[in-house]
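# Sequence and predicted structure below; questions after.
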Amino acid sequence: MTNAILTGPGCVLESVQPKFMVSLLQDDDATGEMPQQQFRQRLTQEILVQTQQQWVAPGVYRKQLAMSLQLMEKLVAMHDPGHLALTLINQRLQHLLNTESPGALHYPMLILLHEKFVARCAWKEKALMQRGLTVQAGNHCEQIFTRWRAGVYDTWSLSRRCFIALEELRWGAFGDACRLAGPDVATLLIDNLRSMATEYLALSIHAAPATRHFYHHWITPMNGKGEYSELLSWMGDWCDVDKHPVCWSVSQRWQNVASGMPRLCSAGRLAAAMIEEMF
């Protein structure tokens, strides 16, 4: 990918920033495969330029925890991430407190940040509950599918458009509602999402929702368009080939499809599988 990320594919995806904030605190074992690591390094350099933040020599930034913490805190202040990002940041800060030496220079910073983010996460949860989670989720879902219908995600193949839309929802207000609302509300939201995703996939391939197609029809880019594969692979770096075979096959284009990926797949089955694996 030769285009800049934040002015190219990243500019249309709201989930890029919160995911990057979380990834700043991940250790080397959680950064994924080499293509994902290389993409994250490029994204880091772009964000450093954007935020005018100083950094260390390329390739060793992950070992500089203090700088990662400073950049993460600055980005959170700039972008106000959702409940999922704050929760994952909290979990990672707690893990670092449990594993880092209390004598380390950055340990006091860890303590202060953890206290700050515990309070921020609690405030965010309270604010979300007061605003009406179901309404917020419905508005967010409609917004994302409107973008899909308008062609915002047309750079990607059919199945990857769906994956992108679901990731946008997972990191935003829709995902917050699914996690914070009661199980009955979450079930209602997921059922509606499954119906909408199935409808949009079926319309995209000009077939009935139950009509099965070979998987490559879902994965191959439309009209010979290129894809931002590195971005997609990085967004799907949470996927496990055995636990999330469909999402893994859709997002990790540089790999072969997983054995759990159906070779014949309808819009309904594809949408249901990705939603089940993601939510």
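Yep, it's here.
# C-alpha only now, for contacts and for neighbours.
Fine.
# now the strands: where do they sit in the protein?
212-214, 264-266 (DSSP state E).
# export these to a markdown table and tack on distance to G82?
Listed next are the strands of the chain as a markdown table, based on distance: least, CA to CA, whole Å:
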| stretch | distance to G82 |
| --- | --- |
| strand 212-214 | 36 |
| strand 264-266 | 32 |
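# E168: which of these is closest?
strand 264-266 (22.6 Å; CA to CA).
# In that closest one, which residues are buried?
Neighbour-count burial for strand 264-266, with 16 or more other CA atoms under 10 Å as criterion, is recorded at C265, S266.
# just stretch 7-17 next, same as before
Under the neighbour-count rule (16+ other CA under 10 Å), stretch 7-17 has P9, G10, L13, E14, S15, V16, Q17 buried.
# Take this one as well and set it beside the first:
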Amino acid sequence: MSSLLQGIQTRALECVAEKFVVDFAKTSGVTRELWHSQQSKAYYQRLSGEFIGRSQLQKWAMDEVLLETPEFTLAILGQLCQRVAKKHRAMAIVYDSVCAMSAASARVNNEARETRQLFTQVQQQLAQRVAKLEAQFNGTDLTHLGIVHCEQVFARWQAGHYASFSPAGRCYVALQELYWGAFGDALRFGSTLQATELVEQARALAIRQLAQDVNASTRTRHYYYEWLMFPSTAAMMESKEALAWLGDDCDSEQQPVSFATTQTHQGVSLGMPRICSAMRLGSAMVDEVFN
């Protein structure tokens, strides 16, 4: 297991690239959303250096005015959407963010004609990309894609790919992989019955793997800190920051289990059960992520 941990970086998670592009759109320009923690911000900044390029960021940082312009944001978004984000969910959210950015920019700035044209161009490109991805769903067995994706993700968990996280953190990471990928597409574009079946499959696998990770039955109860404890590895701090970033938008009241799992630097949410089994923990987290 230790040799496997050394070869797997949190950035290798498929959901990281998708969420990063969405966060870049949300945290740029006049529609900027603030981070809920320094851990989330720190991890995002390191991702920026990798996905955009440290030397390029340093060059742009010399001109703070440039960093605030719509032209800068749109130019980088265009590159990221071509190179980094591949899935429908991310593209659809980025499209909505650009539309909001365009409306907000028009209200607060006296935009040049070139800027308005650039917004229109990027919106059209994103709309075409989203439509193309949606067209690919036609005639596709979404349930089969969702099942295969689900099995792949939980096979990685079982093989130790998420072992640098806490047991509960591994569950959250696995569910985020599903949320941003083909499994999530199947939930949103399939029938209600298909979506229910897929969620129940994920629930059963999450509960089973959580129990295996703590070498207990699915109904054996443990104090919450056993579920939230990170293994002592060289990757522990990065894993904590990555988990905080992945769950940065978790609400302590609406998603208490996910909040307690990801925001370990804060106090445990009141809705997090102090003693819980794999069945209770996994089932609650599945509901919080997919409902």
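Ah, there it is. Note that the structure is a prediction, hence the values are computed from the model and not measured.
# what TM-score comes out when they're superposed?
Comparing the chains after superposition, counting by TM-score structural alignment, normalised by the length of the first structure, produces a TM-score of 0.90; 272 aligned residues with a CA RMSD of 2.2 Å.
# Which of the buried residues of stretch 7-17 of the first structure fall in helices?
Secondary-structure check on the buried residues of stretch 7-17 of the first structure using DSSP state H: residues within helices are V16, Q17.
# Could you pull up the contacting residues of the equivalent of G182 of the first structure over in the second structure?
With TM-score structural alignment defining the correspondence, G182 of the first structure maps onto S191 in the second structure. The neighbours of S191 of the second structure, taking CA atoms under 8 Å, 6 or more residues apart in numbering as the test, come to nothing; the list is empty.
# Over to the one 3 residues further on?
By CA under 8 Å, 6+ apart, Q194 of the second structure lies in contact with T143, L187.
# go on, the one 5 residues further on?
Taking CA under 8 Å, 6+ apart as the contact definition, V199 of the second structure lies against V286, F290.
# try 10 Å this time
Residues touching V199 of the second structure, when contacts are defined by CA atoms under 10 Å, 6 or more residues apart in numbering, comprise G146, I147, C150, F183, G184, L187, L205, S283, V286, D287, F290, N291.
# In helices only, show me these.
Among those, the ones falling in helices (DSSP H) are G146, I147, C150, F183, G184, L187, L205, S283, V286, D287, F290.
# burial of the first one, as a residue count?
Spelled out, it's G146 of the second structure. 26 (other CA atoms under 10 Å).
# quick one: what's aligned to it in the first structure?
For G146 of the second structure, the equivalent position in the first structure is taken to be A137, counting by TM-score structural alignment.
# Surely its match touches G175?
Yes: taking contact to mean CA atoms under 10 Å, the distance of 7.6 Å between A137 of the first structure and G175 places them in contact.
# Need the residues touching each of these two.
L169, A186, L189.
# Name the member of those with the most neighbours.
For the shared contacts of A137 and G175 of the first structure, neighbours tallied by other CA under 10 Å; top is L169, 24 neighbours.
# any idea what that one aligns with in the second structure?
In the second structure, L169 of the first structure lines up with L178, judged by TM-score structural alignment.
# gap between the nearest residue to its match once chain neighbours are set aside and Q176 of the second structure?
Among residues not flanking L178 of the second structure along the chain, G184 sits closest, at 5.8 Å (CA to CA, 6 or more residues apart in numbering). As judged by CA to CA, to the nearest Å, G184 of the second structure and Q176 of the second structure stand 9 Å apart.
# what residues are shared contacts of the two?
What both G184 of the second structure and Q176 touch, as defined by CA under 10 Å, 6+ apart, is the set F290.
# Next, the contact list for the match of G146 of the second structure, please.
Taking CA under 10 Å, 6+ apart as the contact definition, A137 of the first structure lies against Q143, L169, G172, A173, F174, G175, D176, A177, C178, A186, L189.
# Could you check which of G184 and Q176 of the second structure is surrounded by more residues?
Between G184 of the second structure and Q176, counted using other CA under 10 Å, G184 has the larger neighbour count: 26 against 22.
# still on that earlier bit, looking at the strands of the first structure, which is nearest to H95 of the first structure?
Distance to H95 of the first structure, taken as CA to CA, is lowest for strand 264-266 among the strands of the first structure, at 40.1 Å.
# Please enumerate residues in contact with that closest one?
Outside of strand 264-266 of the first structure, the residues within contact range by CA under 10 Å, 6+ apart are 198, 201-202, 207-218, 270-272.
# what range in the second structure matches it?
Equivalent residues of strand 264-266 of the first structure are located at 275-277 in the second structure, counting by TM-score structural alignment.
# Check the mean deviation of that stretch from the first structure.
Mean deviation of stretch 275-277 of the second structure from its aligned counterpart in the first structure after superposition (mean CA distance after the TM-score superposition for the first structure): 0.8 Å.
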